[in-house]
Structure formats: C-alpha cells, structure tokens
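# No sequence on hand, only this structure:
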C-alpha cells in the first residue's frame, strides 16, 4: 500500500510508500530519513522515545527517563563524581587487615590473629603469661615448655633418660638423679657381701 503526500505549496503531490515511514513518527524527537529515525540530541531508540542520560551515566548508574540514578558512592548529573560517606561510622585501624570485623571502631579479630588491627599472629593461650609470642609461636620462659608454655619443664629434658611430669623427672629403669635417696644394704653371704640398692623415690630433677 502507499500514502499520498503533498508538498507545502499544495501544487504537487507524490506517492510515498508506507515502507519509508518511520515508527511512531520518531515521537516528534527526531527526523525520518529513508524509513529510519535520526533522533535529536538527548533521545535515542528506534522511534526516539528514549531519553538519553548525560555521558550514559559513565557506567556508574542507571538511566531512568533521561536522568541518572547513580550507584552508591557516586553522584552528579552524569554520576562522574565520587560521593563522600556520612562519616557516621567509626573506622578501624587498617580496616582490620581483612582478618576481623570492625565493631564500633574496634577490631574483633578472627581466630589466630590479634592486635588493634588484627595484623599480629596470635599464640595459643597467649602463652599463659609464661613466655613471649613471636610470629604466632610461644618462646617460653625458663622452666616452662609446650606450645602454650603451660607445662613445667625439666632440667636438660631429663637427659632423654626419663619422662618429665609436672617439672620432675621420672627416670627410666637403671637411671637416677641427685634427688634420689639411695640406701645400700650389705648382707653377708658365705664369704661374699651382696649389695642391695633400694631407692626411696622414683623421681627427681635429673636422670
């Protein structure tokens, strides 16, 4: 089909095929050329019905009816400006180094970390106040041992000839230490003296 179109003087008429018409007459926001809308500045779409946003909101917002709705942290007609926080939340040092949560300006550290900014590796039991924490490991004071310095140590580790129990050595069979009380009994048997050694204790500080 076709439509009749007259020029402004009204003296001439021409037949204009419908195929050359533009959708929705370009919504009065553009001109029709060869069946396609050439939109005026600020409008877009096949029929120029969409309002453009400045700078396409710089990919930091959404265009709604020609106005930018900016993403959090951005502002301005084209969302190109960074917005400032309202400063109502107390900040934590170093943002807790991503090893804890910031609660009212103080870091609540994850397990295994400590310090005001959670940057320090924690030691088990804080070394029970019997040693120093160095890079997450306890360096125990003299007389204490164990991963958390909670165990009493024995001198010389019982020379590897016994077990350390509560700071005292329980010696293996055949070994003794200076804290052992030794009693020797001599019994005459025929012409020989037999010696019997009796120990009154089974533990001491050394073996």
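Cool, got the structure. None of the values given here were measured: they were computed from a predicted structure.
# Please count neighbours and contacts with C-alpha atoms only from this point.
Noted.
# neighbours around the closest residue to residue 182 other than its chain neighbours, how many?
Counting by CA to CA, 6 or more residues apart in numbering, residue 199 is the residue found nearest to residue 182 once chain neighbours are left out, at 4.9 Å. Per other CA atoms under 10 Å, the neighbour tally for residue 199 reads 13.
# One more: the one 4 residues further on?
Other residues lying near residue 203 total 22 when counted by other CA under 10 Å.
# ok, it touching residue 163?
No. Residue 203 is not in contact with residue 163 according to CA atoms under 8 Å; the separation is 9.4 Å.
# so what sits against both of these two?
Common contacts of residue 203 and residue 163, defined by CA atoms under 8 Å, 6 or more residues apart in numbering, comprise 169-171.
# From the contact counts, what lies against the host helix or strand of residue 196?
Using DSSP states H and E, residue 196 falls within strand 192-199. For strand 192-199, the packing partners by 3 or more CA pairs under 8 Å, 6 or more residues apart in numbering; DSSP states H and E come out as strand 182-189.
# Tell me if I'm right that residue 61 and residue 67 touch.
No. Judged on CA under 8 Å, residue 61 makes no contact with residue 67 at a distance of 9.7 Å.
# Give me the more crowded residue out of these two.
residue 61 (20 against 17).
# mind checking how far the more buried one is from residue 44?
18 Å (CA to CA, to the nearest Å).
# another structure for you, compare them:
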C-alpha cells in the first residue's frame, strides 16, 4: 500500500475529505461539470447510478433498522418480515461486495497502469474496500440476530449504530471514489 491507511487522514471512517496527497494527483476535472461532458452518458453515468443505488439502499436499510427501535420487542420479527428487511439487506450487501470485486480486480489495476499518478488514490480506495467489506459482513452478521425469537433493545441499538456507520462509510467512500475514477471514464468513455 502506498500510504499508511490507518492514519486518520486516510481511513474512510475518520477522514472528512480526500487527503491532499491524493487530491493533488487527480486528473483535472470539476464535479459540477461532469454531467455536461460529452462522454458522461457512458461508464461515468453508469458507475454513478450504481453508486446512487448503493447509497439509497444503505439509507433505506438504516431507516428500516431505525424504525425497529420503536417496535415492541415481541413484534420485531413480524416488523422485519413486513419490511422485507433481511432479503433486502442480503441483496444490498451482496451487490456492494460484487461491485467492489469488479473495481478491485478489473478497473483499479487497469487504471493504475494507465495513470500511475493515481496509484495513491487507488490504494486509498482499496483500503476503503477492505473496511467496507468488513462493515458489510458485520452488518450481515448482526442482521441474522433478527431471526432470533427474542431480539433485545441492545441488539437493535447495536444494529442501528452499525447501519449508520455503514451508511456514513459508504457516503465518504463513494464521494471520494468518484473524484478519483469518474474523470478517467470521462476521458475514455
């Protein structure tokens, strides 16, 4: 790895923006102008729509878990079933893992060869994916507790905290990832 990912300025759960050491290596591009670019309708738009789906799904999952906090303990199982929460979460988590695999094994290595100056940013995104994959797995494991006959308030509170953390990590990561990769798609369609 080209950076010490555990430092607060790099770690996805701690950083507030792209680190300057990554930002200074980005291809020239202005986010507000992306949609007007003649090549935006190709892979750039496609990837951004996938990212919007992931963000919307994480927000929906977080809201669903939050609604469970107001449900009497004896009714949690029924509420989970009515919301279709477990199948939804399983699909969202599987989709996110699959998307990261495509990026990690397909796009990022190719982009690193095309633009070696972006390797620091790609290394950052790779670190993000490791944290995200762990957060997704932790969320999946915590969600399985909703199958238990009795779900405690503490379990729901822990699950809610994890859902919010996952949503925050995804928001930070996706924003930063787009800053690194969308300009490449705009150059190459």
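Yep, it's here. Remember, it's a predicted structure, so these values are computed and weren't measured experimentally.
# Let me know the TM-score between chain one and chain two.
Once superposed, the chains reach a TM-score of 0.15 (TM-score structural alignment, normalised by the length of structure 2), with 51 aligned residues with a CA RMSD of 5.7 Å.
# one step back: between the shared contacts of residue 203 and residue 163 of structure 1, which has the most around it?
The most crowded member of those, judged by other CA under 10 Å, is residue 169 (28 neighbours).
# To which secondary structure element is that residue assigned?
In this assignment (DSSP H and E), residue 169 of structure 1 forms part of strand 168-171.
# Could you point out the longest helix of structure 2?
The residue-count maximum for a helix in structure 2 (DSSP state H) belongs to helix 153-188.
# Any buried residues in that one, and which?
155-156, 159-174, 176-186 (16 or more other CA atoms under 10 Å).
# and what of stretch 132-140 of structure 2?
Buried residues in stretch 132-140 of structure 2, counted by 16+ other CA under 10 Å: 132-133, 135-136, 139-140.
# Surely residue 79 of structure 2 is in contact with residue 68?
Yes. Using CA under 8 Å, residue 79 of structure 2 makes contact with residue 68 at a distance of 7.2 Å.
# Compare those two and say which is more crowded by neighbours.
residue 68 (20 against 16).
# Just give the nearest non-adjacent residue to the more buried one, would you?
Leaving aside its chain neighbours, residue 68 of structure 2 sits nearest to residue 76 (6.6 Å; criterion: CA to CA, 6+ apart).
# what's the helix or strand for that neighbour?
Element membership of residue 76 of structure 2, judged by DSSP H and E, is helix 76-83.
# could you give the angle of the next helix or strand after that helix to helix 153-188?
Using DSSP H and E, the helix or strand that follows helix 76-83 of structure 2 in sequence is helix 85-102. Angle, helix 85-102 of structure 2 to helix 153-188, by axes from the mean of the first three to the mean of the last three CA atoms, to 10 degrees: 40 degrees.
# For whichever helix or strand comes after helix 85-102 of structure 2, buried residues please.
Downstream of helix 85-102 of structure 2, the first helix or strand assigned by DSSP H and E is helix 108-114. Using 16+ other CA under 10 Å as the test for burial, helix 108-114 of structure 2 gives 108, 111-112.
# Looking at those residues, which one is closest to residue 55 of structure 2?
residue 108 (20.8 Å; CA to CA).
# For that closest one, which non-adjacent residue is spatially closest?
Leaving out its chain neighbours, the residue that sits closest to residue 108 of structure 2 by CA to CA, 6+ apart is residue 122, at 6.5 Å.
# which residues touch the one you found?
108, 112, 180.
# try residue 14 of structure 1
Neighbour list for residue 14 of structure 1: 4-6 [criterion: CA under 8 Å, 6+ apart].
# Now render those residues as a markdown table, adding secondary structure, distance to residue 50 of structure 1 and neighbour count.
Shown next, in a markdown table, are the contacts of residue 14 of structure 1 (DSSP: H, G, I helix; E, B strand; the rest coil; distance: CA to CA, whole Å; neighbours: other CA atoms under 10 Å):
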| residue | secondary structure | distance to residue 50 of structure 1 | neighbour count |
| --- | --- | --- | --- |
| 4 | strand | 30 | 10 |
| 5 | strand | 28 | 13 |
| 6 | strand | 30 | 12 |
